[in-house]
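K.L.:
below are the sequence and a predicted model; questions follow.
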Amino acid sequence: MAPSYPQLPIDADDRESYIVWDLRAWDGDIETMKRINERWVEAHEPAEKVGTISIFPEDVVVHGEIQEFISEGWNEACEATDLRYLAIVAEGLQAMAVENQIDAPAVELSAFDDEGEAVDWMDERAT
């Protein structure tokens, strides 16, 4: 069953061994991202899910406080849940900005411009 978070601007699609997190409705607010991260950790504990795909909105630029939070919060979350695969879906430089903030040695990370490519990549690894 897919996790449901009506109070947050996300849509989560549970694919058994991984979850696709559609963040396109997120407006870039750091406090909202912190709450999203809390739900993410809850959904990945216990460590049943080996992967996750995060789809970022096109109009939110990852910089400053958001970039700092991803660097710290997402790295801690990856380690806490024993995540093995992480796919980022975002526009060119946006994808690189997020990808460069992740420093979790046990996680295989890849960035994509297209959700379908990310799902194909994850399906090859996580199932």
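P.N.:
Right, received. Where do you want to start? Numbers count the residues shown, from 1 in each chain.
K.L.:
hey, let's count contacts and neighbours off CA atoms from now on
P.N.:
OK.
K.L.:
pick out the residue closest to the middle of the chain.
P.N.:
S54 (3.3 Å; C-alpha atoms, centre = their mean).
K.L.:
that residue: what secondary structure?
P.N.:
Using DSSP: H, G, I helix; E, B strand; the rest coil, the structure places S54 in strand.
K.L.:
likewise for the one 5 residues further on?
P.N.:
Reducing the assignment at D59 to three states with three-state DSSP gives coil.
K.L.:
can you tell me which helix in the chain is longest?
P.N.:
Using DSSP state H, we find that the single longest helix of the chain is helix 30-43.
K.L.:
report all helices and strands that that helix contacts.
P.N.:
helix 64-69, helix 75-80 (3 or more C-alpha pairs under 8 Å, 6 or more residues apart in numbering; DSSP states H and E).
K.L.:
for E48, which of those helices is the nearest?
P.N.:
E48 lies closest to helix 75-80 among the helices and strands packed on helix 30-43, at 12.2 Å (C-alpha to C-alpha).
K.L.:
so what touches that closest one?
P.N.:
37, 41, 84, 102-104, 106-107 (C-alpha atoms under 8 Å, 6 or more residues apart in numbering).
K.L.:
let's bring in a second model and compare:
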Amino acid sequence: MSRASAVGSTRSSGVPFAFSHEIDGEVVVQDLTAWDGEVEEMDAVESEWLDHASRAGISGAVTEFGDGVNLGRETQEHLATEWSAKAEEADIERIAFVSDGIKAHAVSANLDVSQEIQTFNSLSAAVAWANEA
């Protein structure tokens, strides 16, 4: 039996791609595998993530990226600024990023946060690590 529970799956005006947030134990798991890296589209996604990550009992966060995400300069600057601030506001202990290749490493390298950060190739390994907090 899975401990994960879906808490949001959104595709609305202003968000032209599917994304989801699930709770697995004490971790919010964000699926951004359909995101292409356009930062103008992220306000609703980031707001929903913060709502879930700020809940009592949540101590970690995992974000999974797909092969189609473009991590250009504008995207990396946005992530460094916005995601760093939201991670601090959420008051979580661990952050994990999942992707094939170096995309997860590129995102983690640009965050300026007090939380422990790790990158993974496996979603299940990332969730297990984040739940150890």
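P.N.:
Noted; the coordinates are in hand. Please read these numbers as outputs of a predicted model, since none were measured by experiment.
K.L.:
now the TM-score, please.
P.N.:
TM-score for the superposed chains, counting by TM-score structural alignment, normalised by the length of the first structure: 0.87, backed by 124 aligned residues with a C-alpha RMSD of 1.6 Å.
K.L.:
related to what we said a few turns ago, map the residue nearest to the centre of the first structure onto the second structure.
P.N.:
By TM-score structural alignment, S54 of the first structure lines up with T63 in the second structure.
K.L.:
hang on, isn't its match packed against V107?
P.N.:
No: assessed by C-alpha atoms under 8 Å, T63 of the second structure is found out of contact with V107, at 10.3 Å.
K.L.:
list the residues that contact both of these two?
P.N.:
What both T63 of the second structure and V107 touch, as defined by C-alpha under 8 Å, 6+ apart, is the set F97.
K.L.:
apart from its neighbours in sequence, what residue is nearest H78 of the second structure?
P.N.:
Excluding its sequence neighbours, the residue lying closest to H78 of the second structure (C-alpha to C-alpha, 6 or more residues apart in numbering) is V39, at 6.9 Å.
K.L.:
in the second structure, what residues pair with the longest helix of the first structure?
P.N.:
By TM-score structural alignment, helix 30-43 of the first structure lines up with residues 39-52 in the second structure.
K.L.:
tally of neighbours for the nearest residue to E16 of the first structure once chain neighbours are set aside?
P.N.:
In space, and not counting its chain neighbours, E16 of the first structure is closest to K49: 7.1 Å by C-alpha to C-alpha, 6+ apart. For K49 of the first structure, the count of nearby residues is 21 (other C-alpha atoms under 10 Å).
K.L.:
so what's K49 of the first structure up against?
P.N.:
16-19, 83.
K.L.:
just to revisit the earlier point, please type out the ChimeraX selection for whichever of the contacts of helix 75-80 of the first structure turn out to be buried.
P.N.:
In ChimeraX syntax, the buried subset of the contacts of helix 75-80 of the first structure is picked out as below (16 or more other C-alpha atoms under 10 Å):
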select :37,41,84,102,103,104,107
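K.L.:
most widely separated two among the contacts of helix 75-80 of the first structure?
P.N.:
N37 and A106 (19.0 Å).
K.L.:
out of the helices and strands packed on helix 30-43 of the first structure, which is the most enclosed?
P.N.:
Mean neighbour counts were taken over these using mean count of other C-alpha atoms under 10 Å, and the top value, a mean of 18, falls to helix 75-80.
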